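> sequence and predicted structure are below.
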Amino acid sequence: MKSRRRWRWQHRPFALGLVLYTLLLLLLVSYMLDYGARRGRAGEEELLLLPPPPRRCPSLEEALGDWSWQEEPPPAAAAGGEGAGNGTAGGEAGPGSRAGGKRHVYLHATWRTGSSFLGELFNQHPDVFYLYEPMWHLWQALYPGDALSLQGALRDMLRSLFRCDFSVLRLYAAPPGPRDPLAPFAAPSGGKSGHNLSTASIFGWRTNKVICSAPLCPDAPWAREAVGLIDGAACERSCPPRGLRELEAECRKYPVVVIKDVRLLDLGVLLPLFRDPELDLRVVQLFRDPRAVHNSRLKAKQALLRESIQVLRSRYRAEPRALPRRQLLPPAGAAAAAAAALSGARAHQQHRAEFFLGGALEVICQAWLRDLLLARRAPAWLRARHTQLRYEDLVLEPRAQLRRLLRFADLPAPDALEDFVLNMTRGAAYSSERPFLISARDAREAIHAWRERLSREQVRQVEAACGEAMSLLAYPLSGRDGDRPDAAAARGRPSAPPNPG
């Protein structure tokens, strides 16, 4: 009995130490969990209070390395001399030496920059086979795929279309609903099949000069060589749908194929096409004052909402996950944004569509900046096959710019086409109630219409998002307080870009 008490007395300090150690561990674990939670909440509040991270120029060296811009020119181009068969920004073009003399021109633009008007100039030329926004079908079929993920498919589609192979459209332009895998091989019922595409659903066919004139449309009331806008309703009445094979055969007759689209976000994606010996690719990149672009996009915001979301999703996909996502177009002060976020109020009081369109414009301006930097550092043989054009220059100097574009594409400049471009930019009204309708307008007024329609805050937001690209394109910024540019700039034309080619 006495020995048992002695044993308990000897081991009591050990038991007490064990209990204290266990309590210490429990307290320590509880403290660490509470500290982590408080640290996380504090970090979130700190991020909300911080101003959005500043935009930085894209990594030029990294981008050039990704697309191998410094590689040697393709053998065919090297054999024909630097820039063989291609005009520089303002120089003369020589005879083509690649792709059997056939030229392939891509009009690289974005929404509401005047690209439909630019495309219409090529549509009117008698030597041009013109395709209007064929990639629309791809984007619709793969919605809600983000714009960045669709760039490769877009490039492959371009390659097929430039070769007058329109079968690629069957992958994307098929009618909605479940597809029967055996349907393309089954005999059509009554000569019609939902899978047999025709001219009556592609390339803006109601105003396409090739589709709406002989020989594809023998009863057309106008000739292919005649310059002038086509009445879409009259074309629909006079021109029955024709199969893709007939359209492909007609495409092969033309010396120049021109494709206009607004869904390419990275000029570097086209490098494999530049190097393809079977193509003589030339790119005309169209720019416009981002403030005017934003003003025009707001007028058609419901029509542009779907694709703006696809553009915006590409930015979230490309952002480093460790960095906080910035607001699309932040309000005037970071403190106001933080207060709105912390209180659960909406950070923006704009309409939902305007919110998405503004964010998409920021992505587009960053894409412009990348393209401008890449074009400046590209080798000479590639620069000779890429030219830049500002919408403002086109409408203020329509004849001179038209001649430059046609030289670049190795095309003659008919007098009737020069008269056409002048008349289209000297209309009676600034705009149309139908924003996607091509018509004669007072384009000189359209250049500065944003000054009367955008608020000071909207102007400030666009300039904050697009300032770097605007600087390279020689678009003057407004005053520091978001006011309009000075009266002299408002009355005159925009400054000339430092490097228009």
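Received the coordinates, thanks. Numbers count the residues shown, from 1 in each chain.

> can we go C-alpha only for contacts and neighbour counts from here?
Will do.

> assign a three-state SS to Leu161, would you?
helix (DSSP: H, G, I helix; E, B strand; the rest coil).

> so what's it up against?
Contacts of Leu161 were listed using Cα atoms under 8 Å, 6 or more residues apart in numbering, and they are Val168.

> which helices and strands sit right next to the longest helix anywhere in the chain?
Assignment by DSSP state H gives helix 2-49 as the longest helix of the chain. If you count contacts as 3 or more Cα pairs under 8 Å, 6 or more residues apart in numbering; DSSP states H and E, helix 2-49 packs onto helix 334-342.

> next, the angle helix 2-49 makes with the helix it packs on.
130 degrees (axes from the mean of the first three to the mean of the last three Cα atoms, to 10 degrees).

> helix 334-342 packs against which elements?
Using 3+ Cα pairs under 8 Å, 6+ apart: helix 334-342 touches helix 2-49.

> how about the next helix or strand after the helix it packs on: buried residues?
Per DSSP states H and E, the first helix or strand lying C-terminal to helix 2-49 is helix 60-67. By 16 or more other Cα atoms under 10 Å, the buried positions in helix 60-67 come out as 63-64, 67.

> then stretch 289-309?
289-298, 301, 304-309.

> just the ones of those in strands?
The strands, defined by DSSP state E, take in nothing from these.

> just name the closest of the buried residues of helix 60-67 to Pro500, please.
When these are compared for distance to Pro500 (Cα to Cα), Leu64 comes out closest, at 20.8 Å.

> how near is that closest one to Leu271?
11 Å (Cα to Cα, to the nearest Å).

> hold the first one in mind and look at this next one:
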Amino acid sequence: MECSWKVLALLVFASLGIQYTAIKSLSMTAMSPCRDVTIKKRCQHLKGSLCEDVNPQSRTQILVFAASRSGSSFLGQLFNQNSDVVYLFEPLYHVQHMFSKAKSTIDRRSLLGAYRDLLRNLFECDFYLLENYMNPTPKDHVVPFIFRRGASNALCSPPVCEHLERVEESLCSKKCKRVNLTLASITCRTHKHMAIKTIRIPEIKYLRTLLEDPRLNLKIIHLVRDPRAVLFSRIYTFVDQYRAYQIWNSSGRKPHNLDLSFIQNICTDYSNSVETAFSKPSWLRGKYMLVRYEDLARDPVRKANEIYNFVGLEWKENLTAWIEENTNAVVPSNVNKYTTNRNSSKTTDNWRLRLNFNIVKSVQELCRTTLSQLGYQVVDSIPQLRNLSQSLIEPRVFLPFL
């Protein structure tokens, strides 16, 4: 029987606004045999090591678990720069995008279920489930794009992309727009490890089923950042979305009926995840590491080595040079919002000089528990806020739960 995904994709699209379970059941019953046959046929036309699969039992899967504007792009690139790792930047974007376009109301449980299902498939080097979140339905497993595929060295290299003299995100996006998911799956299988970055799962508890899956050797790097700094970064990165906050920041007067719930949600998600981790449940043993962005930014080589030791990756010679180049840069004001090129020692405290004290107080009132949990000190005055000689980051050591 010929393995075709047209029928599967149409069925999933039809049910997308109604039942997540349709996606899961169809993928579980039809995906594996089709995937294996298609990949084996494609491998017949490729040479040598491109089809020599790494033993899946030895592969480590890494999830960078974070909130938006918390430094996750930089942390993700610490894995992307390792030739043993295939890295994906926010593949869950496709799920969220498709669900947001569905006419029927999608509840949170269904969305989170779809997220987990896609992560599981990707971690097993099965890229085909992505087709269910592409419109129109892809033909021959070739999709028009993968979100920020240029941020992945593996997806900008042969056999997925054959046209680049050097791996560079802007060049990759221009010259290799379409992605053959079969070739992406083949490439993934030839790498020792896989890393994925996501900002779309709110709490660690929603990852439990993946952490307990015996098919995966999943490690979670939970990246957190001072919520006051997160808000500041969002205000100046997503200008249109945070226009009211910019008015508040410049005038010191809070606009009428400005909704602060998203700030509270960030802190609640941080707190709930940290409380779960600190309770040391058996399903997190050996699988979870908490990292503060500020600690990573201030001593990136040392912290990156700690992260590598925890997940069990070999340190590569190029990593130290890459870190030094990307954390000591002079960056122009019009820099791409996703760039990892920063002067990291300065970015940690930028918010203290530019965020209005009234906004700082409001965040502190909403997030006092979270700030205390993570070792971020509150300020009581403008002079205390602006005095950069006095750190607001307590010297905490968050040891991995082993």
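Received it, and whenever you're ready, just let me know what you need. Note that this is a predicted model, so its numbers are computed, not measured.

> now the longest helix of structure 1, how far from the chain's geometric center?
Relative to the centre of its chain, helix 2-49 of structure 1 is centred 59 Å away, using Cα atoms, centre = their mean, to the nearest Å.

> please apply the same query to stretch 159-177 of structure 2.
22 Å.

> how long is that stretch from one end to the other?
14 Å.

> same check on stretch 368-385 of structure 2?
16 Å.

> what do you get for stretch 463-483 of structure 1?
12 Å.

> the stretch 151-300 of structure 2: helices as residue ranges?
For the stretch 151-300 of structure 2, the helices defined by DSSP state H, counting those that start in this stretch occupy 169-175, 181-189, 208-211, 227-237, 243-251, 261-278, 293-298, 300-311.

> with structure 1 superposed, average distance for the third one?
By that I understand helix 208-211 of structure 2. Here the mean offset of helix 208-211 of structure 2 against structure 1 after fitting is 1.1 Å, by mean Cα distance after the TM-score superposition for structure 1.

> just tell me the aligned range of that helix in structure 1.
With TM-score structural alignment applied, helix 208-211 of structure 2 matches the range 271-274 in structure 1.

> now do that stretch: distance to the chain's middle.
18 Å.

> before we move on, what about stretch 247-255 of structure 2?
In terms of Cα atoms, centre = their mean, the centre of stretch 247-255 of structure 2 is found 31 Å from the chain centre.

> please work out which of the helices of the stretch 151-300 of structure 2 is packed deepest.
Neighbour counts (mean count of other Cα atoms under 10 Å) averaged over each of the helices of the stretch 151-300 of structure 2 peak at helix 181-189, with a mean of 24.

> just checking, what packs against that one?
Counting contacts by 3+ Cα pairs under 8 Å, 6+ apart, helix 181-189 of structure 2 is packed against helix 20-43.

> and the helix it packs on, how far out from the chain middle?
With Cα atoms, centre = their mean as the basis, helix 20-43 of structure 2 stands 25 Å off its chain's centre.

> could you identify the helix or strand that succeeds that helix?
strand 60-65.

> show me what counts as buried in that following strand.
By 16+ other Cα under 10 Å, the buried positions in strand 60-65 of structure 2 come out as 60-65.

> now render these as CSV, adding distance to Asp36 of structure 2.
Shown next, in CSV, are those (distance: Cα to Cα, whole Å):
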residue, distance to Asp36 of structure 2
Thr60, 21
Gln61, 20
Ile62, 23
Leu63, 25
Val64, 28
Phe65, 30
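
> possible to save the helices of the stretch 151-300 of structure 2 as CSV with distance to Thr21 of structure 2?
Compiled in CSV, the helices of the stretch 151-300 of structure 2 are given as follows (distance: least, Cα to Cα, whole Å):
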stretch, distance to Thr21 of structure 2
helix 169-175, 34
helix 181-189, 23
helix 208-211, 15
helix 227-237, 34
helix 243-251, 39
helix 261-278, 26
helix 293-298, 36
helix 300-311, 32
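
> so which of those helices is nearest Val12 of structure 2?
helix 181-189 (18.1 Å).

> the closest one corresponds to what range in structure 1?
Using TM-score structural alignment, helix 181-189 of structure 2 pairs with 244-252 in structure 1.

> equivalent analysis for stretch 6-25 of structure 2, please.
So stretch 6-25 of structure 2 sits over no part of structure 1, by TM-score structural alignment.

> now do the same end-to-end measure for that stretch.
From its first residue to its last, stretch 6-25 of structure 2 covers 16 Å (Cα to Cα).

> touching, Thr280 of structure 1 and Arg98? I think so.
Residue 280 of structure 1: Asp, not Thr. Yes - taking Cα atoms under 8 Å as the definition, Asp280 of structure 1 is a contact partner of Arg98 at 5.6 Å.

> which one of these two is surrounded by more residues?
Asp280 (27 against 21; other Cα atoms under 10 Å).

> how far away is the closest residue to that one other than its chain neighbours from Leu171 of structure 1?
For Asp280 of structure 1, ignoring the flanking residues on the chain, the nearest one in space by Cα to Cα, 6 or more residues apart in numbering is Arg103 at 5.1 Å. Arg103 of structure 1 sits 26 Å away from Leu171 of structure 1, going by Cα to Cα.

> next one: Arg390 of structure 1
34 Å.

> the two - which one has more neighbours?
Between Arg390 of structure 1 and Leu171, counted using other Cα under 10 Å, the more crowded position is Arg390 (20 against 11).

> give me the element Ala488 of structure 1 is part of.
Ala488 of structure 1 is part of helix 487-491 when elements are defined by DSSP H and E.
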